[in-house]
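J.: sequence plus the predicted model coming up.
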Amino acid sequence: MLYPLFFEADYKERVWGGTSLRDRLNKNIPYEHTGESWEVACHENGNSIIRNGLLKGITLKEALKIHGKEIIGKDMKEGEKFPLLIKFIDAKDKLSVQVHPEDAYAMVHEDGELGKSEAWYILDAKPGAKLIAGLQDRVTKEDFVKALEKGQLEQVLHEVEVQAGDVINIPAGFVHAIEDGIMLAEIQQNSDTTYRVYDWNRVGLDGKSRELHVDKSLDVIDFEGKHPKDIAKGLCIKKGKNDIIYYVANSYFSLEQLNLNEPMMVTEQKTYRIYMCVNGEGKVLYNGQSYPFTLGDTFMIPAEIDTYTLEGHATLVQTYIPDIQKDILDVLQAAGYTLEDIHKHVRIG
């Protein structure tokens, strides 16, 4: 029988990284330029390690080979990837302007890699901090190329000012960048495919210019403006003194915020859930055992655990792979929200 799984992160040195993961989240970072903490990772470029219980010391990849069905709720096929990659990101400096491909493009051009849709939950932001979120209205491919050639790409990019607690959806094809002074939690497909369009004319930690991927970027950028560029407002459901705020739900993942103020029992779980503690502390109660968590912890409830209790005073970012109709639309409509409300305030699909 499995149990709540807690993880040791895999840290990534980045030219734009800093020390906020240590200073703000109490992470034992190995670099002064630590940009990413891969919290739940099962990828050839990084693996998180289970830090508790009988599976302590093995990677998530190894655990899935042994207990795949118990963890994710189904047998994993040969070559099948764990669907999600969960991170904390510290942008002391701004990231490159970039875009990610959809699955079909990545399959052909990136040796079978997944595409990459993601969503961000802002943990901390300096006053006036901004994200690049999409393009200005009516920017064409020709406009984009012309601005890039002139070194004036900023003129065609859309910026959004953010603060702690904001959520923004970043689907495949959506041009984006995290600017300086922002720390966030990232929920994404299990992919490390990033196409850099523009990197502010800087060099990497090795003193060399970082590779750009302009041609591939132009192949995959959404120039039609299909996706919203503003902050997701979300919709809240009360469960006693607890709140669950629904922000993003698509075929790859959900992003929800749980404000935990009193014990909350979770029942009839159909799939695994991952929680990131972004404020406060608490514990998971399961099978007569208590599993404490605190700020900066990330843990997974395996799919075979269908009843457990969360207790404490904490803010948790939670994610799972939702059934859009049953887990999102039906739940929100039962709480009194209309379909118009839902599609206006939650990033669906």
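T.: Nice, thanks for sending it over.

J.: CA only for contacts and neighbour counts going forward, please
T.: OK.

J.: for the helix ranked longest in the chain, packing partners?
T.: Secondary structure assigned by DSSP state H gives helix 60-72 as the longest helix of the chain. Where contact means 3 or more Cα pairs under 8 Å, 6 or more residues apart in numbering; DSSP states H and E, helix 60-72 is packed against strand 42-43.

J.: helices of this protein, residue ranges please.
T.: 20-25, 60-72, 103-109, 141-149, 214-220, 330-334, 339-345.

J.: who touches the longest helix of the chain?
T.: With Cα atoms under 8 Å, 6 or more residues apart in numbering as the test, helix 60-72 has contacts from 2, 40-43, 47-50, 55, 74-76, 271-272, 301-304.

J.: second structure follows, compare the two:
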Amino acid sequence: MSLQEVQSTATLLPLEFTPLLKRARWGGERLGTILQKPIGLEGDFGESWELSDHPEAPTLIASGEYAGSTLSEVIGQNPQAMYGAGTCYSTFPLLIKFIDATDRLSLQVHPDDSHLADFDARKAGKSEAWVILDAAPDSRIYAGLKAGVDADELGAHLEQGNVEACLHSYPVRPGDCVFIPAGTLHAIGEGILLAEVQQTSDITYRLFDWNRLDQSGQPRPLHVEQAFNSINFQRGPVDLLEPRLRQDADHRVETLLESSCFSIRRHQSASPLRLSSVNRAQILIVLEGTGQLQCSAESYELFQGKTLLVPAAASDCQIVVEHEMTFLEVIPG
């Protein structure tokens, strides 16, 4: 059935997507060994784009009446069914990834909307959040500048090749969560597997690549001027988030983040539970355990590494737990 033949209805069922798997020289095996992505025996996969409505790299719907369609095509049919009353985006506002870093990623920054408006108002800024899934004992992240570091000091250290002296960094362990607002200099350290929730944008300015050379002996291209223009030097260090806990019998809920961009809650349950009726689109990201999402007489398998989009109009949805589950619930701002 073509997309044009599908009639808009009051109910829009949950959507699952075919991930986009991306190789990287810093990638590893954990997207397959832990998150069950079909990467074969290769050991250099760095990213799995789980849900993307980015025009240059959309994930396609994997099953159901909209199989093979992009998210924008479905939203165009019935935006209110996706978002609920009072909210409307032509492009879905969030992008979900898993990232496996066996080496440090480049030190980078994503511009905010105000900086982009100066030269390309069609593009959006990018804030993001990381939830750590696995980490080596000595793994650390780089999140913001040390207090008091200004552009002159950062520039001097950049010329000397020792930018790390200006960076706020700290060790992380599974379960940690950090919010990286647009304009924050940051990098994922080696040995980390994480889930990333970000605004739908892929604009990245690399400031420093740890003095590494590529296979041809050349340094990686950098975007020093754009990066300096995008860094918020007033922000300073960015620390781990402190979850807000609510415990109800067999159901544990941690509010990890509430921002204007998106909110994230982490659920842990051994018993069935109903999805909250927020009249908003919700994204479910399964971190541990197995079960099913049951919605309008349809059932969707849930397992470690699975991502589902539950539209606002999906009704009477509940999660049936087989083995104790931990999952993230993400709601766009």
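T.: Perfect, I can see it now. Computed from a predicted structure; not experimentally measured.

J.: follow-up on the earlier one: closest one to residue 88 of the first structure among the helices of the first structure?
T.: Proximity to residue 88 of the first structure, assessed across the helices of the first structure by Cα to Cα, is greatest for helix 20-25 (7.7 Å).

J.: what's that closest one aligned against in the second structure?
T.: Aligned using TM-score structural alignment, helix 20-25 of the first structure spans residues 30-35 in the second structure.

J.: for that stretch, what is the distance to the chain centroid?
T.: Remark: stretch 30-35 of the second structure is offset 17 Å from the chain centroid, using Cα atoms, centre = their mean, to the nearest Å.

J.: one more: stretch 121-136 of the second structure?
T.: Centre-to-centre, stretch 121-136 of the second structure and its host chain are 5 Å apart (Cα atoms, centre = their mean).

J.: and if you look at stretch 289-307 of the first structure?
T.: For stretch 289-307 of the first structure, the distance to the chain centre is 18 Å (Cα atoms, centre = their mean).

J.: now do the end-to-end distance for it.
T.: End-to-end distance of stretch 289-307 of the first structure: 13 Å, with Cα to Cα, to the nearest Å as the criterion.

J.: can you list contacts of that stretch?
T.: 2-7, 25-27, 39-40, 70-73, 265-286.

J.: counterpart of residue 286 of the first structure over in the second structure?
T.: Match for residue 286 of the first structure (TM-score structural alignment): residue 295.

J.: so who does its match touch?
T.: By Cα under 8 Å, 6+ apart, the contact set of residue 295 of the second structure is 13, 14, 314, 315, 316, 317, 318.

J.: what count of nearby residues applies to the alignment partner in the second structure of residue 170 of the first structure?
T.: The alignment partner of residue 170 of the first structure in the second structure, by TM-score structural alignment, is residue 180. Residue 180 of the second structure has 22 neighbours, counted by other Cα atoms under 10 Å.

J.: which residue packs closest to residue 180 of the second structure, ignoring adjacent ones?
T.: residue 128 (5.2 Å; Cα to Cα, 6 or more residues apart in numbering).

J.: residue 261 of the second structure versus the one you found, what's the distance?
T.: From residue 128 of the second structure to residue 261 of the second structure the distance is 9 Å (Cα to Cα).

J.: any common contacting residues for those two?
T.: Common neighbours of residue 128 of the second structure and residue 261 (Cα under 8 Å, 6+ apart) are residue 199.

J.: re the thing from before, just the buried ones out of the contacts of helix 60-72 of the first structure, please.
T.: Neighbour counting over these (16 or more other Cα atoms under 10 Å) leaves 40-43, 47-50, 55, 271-272, 301-304 as the buried ones.

J.: which members of those are positioned in strands?
T.: By the criterion of DSSP state E, membership of those in strands covers 40, 42, 43, 47, 49, 50, 301.

J.: can you name the residues that contact the first one?
T.: By Cα under 8 Å, 6+ apart, the residues touching residue 40 of the first structure are 7, 9, 47, 48, 60, 84, 85, 86, 87, 298.

J.: what do we get in the second structure for it?
T.: In the second structure, the residue paired with residue 40 of the first structure is residue 51, using TM-score structural alignment.

J.: kind regards, and thank you for your time.
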